[in-house]
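Participant: test case, fold it:
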Amino acid sequence: MTGPTPMGMIRLVAADLDGTLLDRDGQVTPRVRAAVATARSAGVEVAYLTGRPLHDARVVLGAAGLSGFLAASNGAVVCDRDGAVLSRHVFEGGFGLGLVGELRGLGLVLGAVTESDLVLDSEFPADLAREWCVVANDRTVEDLVRGGAVLKLLAARAGQRADELTAVVRDVAEDVVVTYSTHRFLEISPRAADKGAALRVIAAAAGVALREIACVGDMPNDLVMFGTGGLAVAMGNADDQVRAAAHLVVAGNDADGVAELLARIVDARVAEVR
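Facilitator: Here you go, the predicted structure:
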């Protein structure tokens, strides 16, 4: 790991949503909202990189009055400050259907995500269907994949954690990215789609050097952006792998760790001006 970028040099903070920017109830607290506003006034932009579907992420951020660069479905789709799509990576129909067949052969229950829809097998963990805003179970996973617009596949097996399933899926799923942002299921994306690649797109559009970016997250799907930005920050509630890869650890998501990070960056920038 190279040395971290000093906080006073940070111009953009790339924040994960669940377990990071959002508290345990899936909300942005008033303290975090205020910290984002203060950071922007001080010349520090906040971008949002999440495993959530695009529509769902927009709903959550919109409810909190937040806007900015947004990468959804683990970077499979990236949007600018005005919501225009900057990049998009989808599963081509034939390849996607073949992959779905391989995954079903492992006895996995599946989900499929596009920019606007989420389709889940009926056996998929019910809590996910309750938490995400868009669920369209009148179609099958195969229907969505056949349409050629799927950004990400989800895979789960009863009684097994995502980390236990990772090696099993990687053995059959070639030329894809396999990761997870919760231990309930795996997330499978096109090879070119991850949070690190998304961060490069955002940095170029924002005119910010990668070394001037602080990345904050809590789960293994955040690790690739940790290796892309200049400062890697783990939440206090982060997975052990994430904490080990971070330059520093802030408070957990229920203790407004993102607000803590933003305040420290703003203070460092002010101190440099003095």
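Participant: all contacts plus neighbour counts: C-alpha atoms, from now on.
Facilitator: Will do.
Participant: how much space between Val216 and Gly236?
Facilitator: With distances taken as CA to CA, to the nearest Å, Val216 is found 11 Å from Gly236.
Participant: where do the helices of the stretch 101-250 of the chain begin and end?
Facilitator: 126-131, 141-146, 162-172, 195-206, 223-226, 240-245 (DSSP state H, counting those that start in this stretch).
Participant: Asp138 versus Ser87, what's the distance?
Facilitator: 28 Å.
Participant: in this structure, what residue spans correspond to strands?
Facilitator: Counting by DSSP state E, the chain has strands at residues 12-15, 45-49, 70-72, 77-79, 85-88, 109-113, 118-120, 152-156, 176-182, 185-190, 213-217, 231-234, 248-249.
Participant: export those to CSV and tack on mean neighbour count and distance to Val145?
Facilitator: Shown next, in CSV, are these (neighbours: other CA atoms under 10 Å; distance: least, CA to CA, whole Å):
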stretch, mean neighbour count, distance to Val145
strand 12-15, 26, 29
strand 45-49, 25, 23
strand 70-72, 31, 18
strand 77-79, 26, 16
strand 85-88, 16, 15
strand 109-113, 25, 7
strand 118-120, 26, 10
strand 152-156, 26, 9
strand 176-182, 21, 15
strand 185-190, 25, 12
strand 213-217, 31, 29
strand 231-234, 28, 34
strand 248-249, 18, 39
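Participant: show me the longest helix that occurs in this structure.
Facilitator: helix 257-273 (DSSP state H).
Participant: surely Asn74 meets Ala193?
Facilitator: Yes: using CA atoms under 8 Å, Asn74 makes contact with Ala193 at a distance of 6.9 Å.
Participant: those two - which one has more neighbours?
Facilitator: More crowded of Asn74 and Ala193, by other CA atoms under 10 Å: Asn74, with 31 against 24.
Participant: now the more buried one. Nearest residue, chain neighbours left out?
Facilitator: If the residues on either side of it in the chain are set aside, Asn74 comes closest to Gly51, at 4.3 Å by CA to CA, 6 or more residues apart in numbering.
Participant: give the burial count for that neighbour, as a bare number.
Facilitator: Around Gly51 there are 25 residues (other CA under 10 Å).
Participant: and what of the one 10 residues further on?
Facilitator: Here the number of neighbours of Leu61 (other CA under 10 Å) works out to 18.
Participant: quick one: neighbours of the residue nearest to it when sequence neighbours are not counted, just the number.
Facilitator: Nearest non-adjacent residue to Leu61, counting by CA to CA, 6+ apart: Ser67, 6.6 Å away. Ser67: 16 surrounding residues under other CA under 10 Å.
Participant: also Gly62?
Facilitator: By the measure other CA under 10 Å, the count of residues near Gly62 is 11.
Participant: and the contacts of stretch 236-247?
Facilitator: Residues from elsewhere that reach stretch 236-247 (CA atoms under 8 Å, 6 or more residues apart in numbering): 4, 19, 217-220, 222-223, 226, 231-235, 249-253, 257.
Participant: next, the structure of the following sequence, for comparison with the previous one:
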Amino acid sequence: MSLKMVVTDLDGTLLTSTDRLTQASVNAFIHLKQQGILPVVATGRMLSEAQFAVEGIGATNYFMGMNGAQTVNLQTRETIYQRTLDLATAQALADILDELGVFYQIYSHTSVYTRQHWLNDMSASGMKAEYIRRFASSILPFSQVNDLGAVKMFVVCKDINKQQLMRERLASLESIILVSSYPNYFEILPKGLNKGDALLRLCAHLGIALHEVAAIGDSDNDIEILSQAGVAIAMGNAFQQVKDVADHIVPGNDDDGVAYALTHIIPQYL
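Facilitator: All right, here's what the predicted structure looks like:
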């Protein structure tokens, strides 16, 4: 096996718990690129939220965002793939989440939206402080869902009872899936959409075989991409079900686990 691509998740993987890159990870990716390996970010975030990390590690060729809803050639700005929720489903989701009183954002391909009352007090949202510092000013208010072109819903809910109610209510909607992207973070996506399918499409586009790809992740939304990749690496802080599909387990995201993967594991496959 000779790897040609290394794909990394962001939250809980490449980024620390305070939403930052470490110099060890940056240096490891620089060395990886010097060996001719293509670095790619695959995340639940949209590109504008991930740009600092994409540029920080030099993963500036291709981007898989919003859990597979958008794959982009960053050099040409060509959209390789994109998908949205249907209008009826998006409205039903907003109705359920509003009724539950949980914080949520609606992602389109270009913008992030939330209700005005959440914008008035983002500190109550449960989002990481660093995310709020970086991105709160770019989040837009919305009133009508059908104007947005919704790709996904992103929910933060720390209340266990509300989490259960949300799961029960969403179970009635057959056209969506609910996955966790970080503790107390939930992604509501069109059914069949995931990072694994995004990897399949990108590999087909580039003529790279799946066994020539290594993937690193930590959460439920990384299971499909780790299952598809030739080398699957789970973080030490990963959910157990993610570790169960991994070939290797590395230290956690606050202990330079990605840097460890790039310097100690990836060389075994070059």
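Participant: identify the residues contacting the residue nearest to Asn74 of structure 1.
Facilitator: Residues near Gly51 of structure 1 by CA under 8 Å, 6+ apart: 72-75, 181, 221.
Participant: tell me which of these is nearest to Ala126 of structure 1?
Facilitator: Closest approach to Ala126 of structure 1 among these (CA to CA): Ser181, at 16.7 Å.
Participant: so what's that closest one closest to, chain neighbours aside?
Facilitator: Leaving aside its chain neighbours, Ser181 of structure 1 sits nearest to Met219 (5.2 Å; criterion: CA to CA, 6+ apart).
Participant: likewise Glu45 of structure 1?
Facilitator: Among residues not flanking Glu45 of structure 1 along the chain, Leu12 sits closest, at 4.6 Å (CA to CA, 6+ apart).
Participant: the aligned partner of that neighbour in structure 2 and Gln35 of structure 2: what is the separation?
Facilitator: Under the alignment (TM-score structural alignment), Leu12 of structure 1 maps onto Met5 of structure 2. According to CA to CA, Met5 of structure 2 stands 11 Å off from Gln35 of structure 2.
Participant: what's the answer for Ile57 of structure 2, then?
Facilitator: 14 Å.
Participant: look at those two and report which has more neighbours.
Facilitator: Neighbours were counted for Ile57 of structure 2 and for Gln35 using other CA under 10 Å; Ile57 has more, 23 against 11.
Participant: so who does the closest residue to the more buried one other than its chain neighbours touch?
Facilitator: Using CA to CA, 6+ apart and skipping the chain neighbours, the partner closest in space to Ile57 of structure 2 is Val26 (5.0 Å). Contacts for Val26 of structure 2 (CA under 8 Å, 6+ apart) come out as 56-57, 259.
Participant: what residues are up against Phe154 of structure 2?
Facilitator: Phe154 of structure 2 neighbours (CA under 8 Å, 6+ apart): 104-107, 185-188.
Participant: same question for Thr50 of structure 1.
Facilitator: Listed by CA under 8 Å, 6+ apart, the contact set of Thr50 of structure 1 reads 16-18, 57, 70-75.
Participant: and the residues you listed, which two are the farthest apart?
Facilitator: The span of the contacts of Thr50 of structure 1, defined through CA to CA, is set by Asp18 and Gly75 at 14.8 Å.
Participant: so Trp132 of structure 1 touches Arg58, yeah?
Facilitator: No: contact criterion CA under 8 Å: Trp132 of structure 1 and Arg58 do not qualify, at 11.6 Å.
Participant: spatially central residue for structure 1, please.
Facilitator: Thr50 (2.2 Å; CA atoms, centre = their mean).
Participant: what's the match for the residue nearest to Asn74 of structure 1 in structure 2?
Facilitator: Aligning on TM-score structural alignment places Gly51 of structure 1 opposite Gly44 in structure 2.
Participant: for Thr110 of structure 2, see how far away that match is.
Facilitator: Separation of Gly44 of structure 2 from Thr110 of structure 2 (CA to CA) stands at 14 Å.
Participant: got it, and Lys243 of structure 2?
Facilitator: Distance of Lys243 of structure 2 to Thr110 of structure 2, given as CA to CA: 33 Å.
Participant: quick one, which of the two is more surrounded?
Facilitator: Neighbour count, other CA under 10 Å: between Lys243 of structure 2 and Thr110, Lys243 has more, with 23 against 12.
Participant: show me the contacts for the residue nearest to Ser181 of structure 1.
Facilitator: Counting by CA under 8 Å, 6+ apart, Met219 of structure 1 makes contact with 180-182, 238-239, 241-242.
Participant: what's the answer for Pro141 of structure 2, then?
Facilitator: 113-116, 119 are the contacts of Pro141 of structure 2 under CA under 8 Å, 6+ apart.
Participant: how do these look in structure 1, which are kept?
Facilitator: Counting by both residues aligned by TM-score structural alignment, their matches' CA atoms under 8 Å, structure 1 reproduces these contacts from these: Tyr113.
Participant: correct me, but Thr140 of structure 1 touches Leu118?
Facilitator: No: applying CA under 8 Å, one finds Thr140 of structure 1 not in contact with Leu118, separated by 9.9 Å.
Participant: would you list the strands of structure 1 in CSV and tack on distance to Glu272 of structure 1?
Facilitator: CSV is the format used below for the strands of structure 1 (distance: least, CA to CA, whole Å):
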stretch, distance to Glu272 of structure 1
strand 12-15, 17
strand 45-49, 18
strand 70-72, 29
strand 77-79, 32
strand 85-88, 34
strand 109-113, 44
strand 118-120, 46
strand 152-156, 42
strand 176-182, 36
strand 185-190, 41
strand 213-217, 17
strand 231-234, 18
strand 248-249, 20
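Participant: I'd like to know which of those is closest to Ala205 of structure 1.
Facilitator: Of all the strands of structure 1, strand 85-88 comes closest under CA to CA, at 8.5 Å.
Participant: where does the closest one end up in structure 2?
Facilitator: Taking TM-score structural alignment, strand 85-88 of structure 1 hits residues 79-82 over in structure 2.
Participant: give me the mean deviation of that stretch from structure 1.
Facilitator: Aligned to structure 1 and superposed, stretch 79-82 of structure 2 gives a mean residue distance of 1.0 Å (mean CA distance after the TM-score superposition for structure 1).
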